[in-house]
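Chemist: sequence first, predicted model second:
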Amino acid sequence: MEDDESIAEPLIEGLARYGIVADHAVTGAAALVAPPYDVAVLDLDLSSLDPPGLDGIELCRRLRRTRDVPLIMLTAPGEEADRALGADDYLAKPFSVHDLVSRMRVVGRRVRAAPTADPVRRYGPLAIDTRTRQIRLHGVPVSLAPKEYDLLVLLAADPGVVVDRRHILDTVWEPDFFGPGKTLDFHVASLRRKLGGAGWIENRRGVGFRLVVPA
């Protein structure tokens, strides 16, 4: 979903070079009634709203309620990633088609591999709803950025077990990720802060991190 034709058309052509067939929904209403698709790419700040009030965030929420499809949100430069809450991933403009294709493949694999059992996982006072990607701590909603959520889910998959840093980067970001060296540490620090303290995530220096559920 992209309301700017000057962005949408070159993007569709670029995706075609990677063998990806893309349809362009000009309005939010069109996106909601579009045929089934494998991945949805939404612009966070839609300017041509149809119907009024259906911006990128609201469209994401409605798609979450009606379709089981991976969602990638496009954000403006410097825009807070927290605003993309509810999407599986986000990508800041400007971006390359290669970057978008990499994100599409990663979220596609991640969603296909997700378990279909009870979507709510509980770890003491912490509850993770994998269907809605919502987090609650002592019953209170916790707002996480997409990568923070994915990091928490990965650590929570086996509480108490140390997850190797390289494995975290390959899983939460993408295989052979070579971004800024402190990317993972920054997200861990942010996640600890939002969970109310460092005790939830333990650092094994030089190895990785593990989730520690309070007694």
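Modeler: Structure received.
Chemist: hey, let's count contacts and neighbours off CA atoms from now on
Modeler: OK.
Chemist: for residue 39, give me its contacts.
Modeler: Taking C-alpha atoms under 8 Å, 6 or more residues apart in numbering, we find residue 39 in contact with 69-72, 104, 108.
Chemist: narrow the residues you listed to those in strands?
Modeler: Judged by DSSP state E, the contacts of residue 39 include 71-72 as members of strands.
Chemist: got another one to weigh against that:
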Amino acid sequence: MKNTILIVEDELSLSGYLTKELQFEDFNVLVANDGLAAMETYEAHQNELLLILLDWMLPKLDGMEVLRRIRKHDQVPVIIMTARDYVGDKVAGLDNGADDYITKPFEIEELLARIRVIQRRLENQVEPNQVYQLDEVILDTKSHRVTNAGAEVQLTHREYDLLQFFLAHPDEVFTRDDLLDQVWGADFLGQQNVVDVYVGYLRSKIETPNAGPLIKTVRGVGYKLREATNG
């Protein structure tokens, strides 16, 4: 399992504190203090990274631009660190591909819990290569690619994990708590309605009006992936 964390933070006191605490937890730590340095460090070490802790407000390139550039060709987990506590900013971070966010100031225990969630999720992904298909949607675990009618679908880590879980359990009904435990992990600290948000993201990316819904809402219970159609 990869064990290196890239900290992208221009506040030297905070990056120094986080480096010390994460090294104490036996992580390898890399630090970049601006957006351009973040991209250079990422490109030099991308195959070693467990995750990236990314500050929103950075000199040279802001955190959202760094995230967008990384997401063009990599799904390494990213936790956004931000002093901005507006819901719209959090949604923007998630929409641009962040896996999680944490609002400054935060306790190190909360950050470590969020890192453990990501570690557990990545450990659960270690499995034989497999290809799942539902109608024209195909998920290939070896290439970590999703296509719909032959066109590649860009998914975040969380969207990919949620889709893979549904595809592995077609026509089974899951509550929101079930999905939180299986996809987000038992240590997840967010709210239950995050499941609804990500189901909405998936629907917008993999469903087409003519084909009908792939992910069905089971009123009063939760969600299920419908079975494939014949022919």
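Modeler: Cool, got the structure. All values reported here derive from a predicted model rather than from experimental measurement.
Chemist: re earlier: between the contacts of residue 39 of structure 1, which is closest to residue 204 of structure 1?
Modeler: Nearest to residue 204 of structure 1 among the contacts of residue 39 of structure 1 is residue 108, at 30.3 Å by C-alpha to C-alpha.
Chemist: please name the nearest non-neighbouring residue to the equivalent of that closest one over in structure 2.
Modeler: In structure 2, the residue equivalent to residue 108 of structure 1 is residue 119, according to TM-score structural alignment. Counting by C-alpha to C-alpha, 6 or more residues apart in numbering, residue 119 of structure 2 lies nearest to residue 50, which is 8.0 Å off, once chain neighbours are set aside.
Chemist: mind giving me JSON lines with the contacts of residue 39 of structure 1 and columns for distance to residue 180 of structure 1?
Modeler: Formatted as JSON lines, these follow (distance: C-alpha to C-alpha, whole Å):
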{"residue": "69", "distance to residue 180 of structure 1": "30"}
{"residue": "70", "distance to residue 180 of structure 1": "26"}
{"residue": "71", "distance to residue 180 of structure 1": "24"}
{"residue": "72", "distance to residue 180 of structure 1": "21"}
{"residue": "104", "distance to residue 180 of structure 1": "21"}
{"residue": "108", "distance to residue 180 of structure 1": "24"}
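Chemist: run a quick neighbour tally on the counterpart of residue 40 of structure 2 in structure 1.
Modeler: Under the alignment (TM-score structural alignment), residue 40 of structure 2 pairs with residue 29 of structure 1. For residue 29 of structure 1, the neighbour count with other C-alpha atoms under 10 Å is 14.
Chemist: you'd agree residue 29 of structure 1 is in a strand?
Modeler: No - looking at residue 29 of structure 1 with DSSP: H, G, I helix; E, B strand; the rest coil, it is helix, so not inside a strand.
Chemist: and the gap between it and residue 4 of structure 1?
Modeler: Going from residue 29 of structure 1 to residue 4 of structure 1 by C-alpha to C-alpha, to the nearest Å gives 16 Å.
Chemist: do the same with residue 72 of structure 1
Modeler: Residue 72 of structure 1 is 17 Å from residue 4 of structure 1, by C-alpha to C-alpha.
Chemist: over to residue 208 of structure 1?
Modeler: Using C-alpha to C-alpha, residue 208 of structure 1 is found at 42 Å from residue 4 of structure 1.
Chemist: who's more crowded, these two?
Modeler: Between residue 208 of structure 1 and residue 4, counted using other C-alpha under 10 Å, the more crowded position is residue 208 (17 against 13).
Chemist: tell me who's in contact with the counterpart of residue 146 of structure 2 in structure 1.
Modeler: Matched by TM-score structural alignment, residue 146 of structure 2 corresponds to residue 135 in structure 1. Shown in contact with residue 135 of structure 1 (C-alpha under 8 Å, 6+ apart): 126-129, 141-144.
Chemist: swap in 10 Å and give it another go.
Modeler: By C-alpha atoms under 10 Å, 6 or more residues apart in numbering, the contact list for residue 135 of structure 1 reads 120-121, 126-129, 141-144, 149, 152, 195.
Chemist: before we move on, which element is it in?
Modeler: According to DSSP states H and E, residue 135 of structure 1 maps onto strand 134-137.
Chemist: quick check: the gap between the residue nearest in space to the middle of structure 2 and residue 218 of structure 2.
Modeler: Nearest to the mean C-alpha position of structure 2, counting by C-alpha atoms, centre = their mean, stands residue 99 at 3.0 Å. Separation of residue 99 of structure 2 from residue 218 of structure 2 (C-alpha to C-alpha): 26 Å.
Chemist: quick one: end-to-end length of stretch 169-176 of structure 1, please.
Modeler: 8 Å.
Chemist: does residue 17 of structure 2 lie in a helix or a strand, and which?
Modeler: Assessed by DSSP H and E, residue 17 of structure 2 sits inside helix 12-24.
Chemist: against which helices or strands is that helix packed?
Modeler: Judged by 3 or more C-alpha pairs under 10 Å, 6 or more residues apart in numbering; DSSP states H and E, helix 12-24 of structure 2 is in contact with strand 4-8, strand 28-32, helix 108-124.
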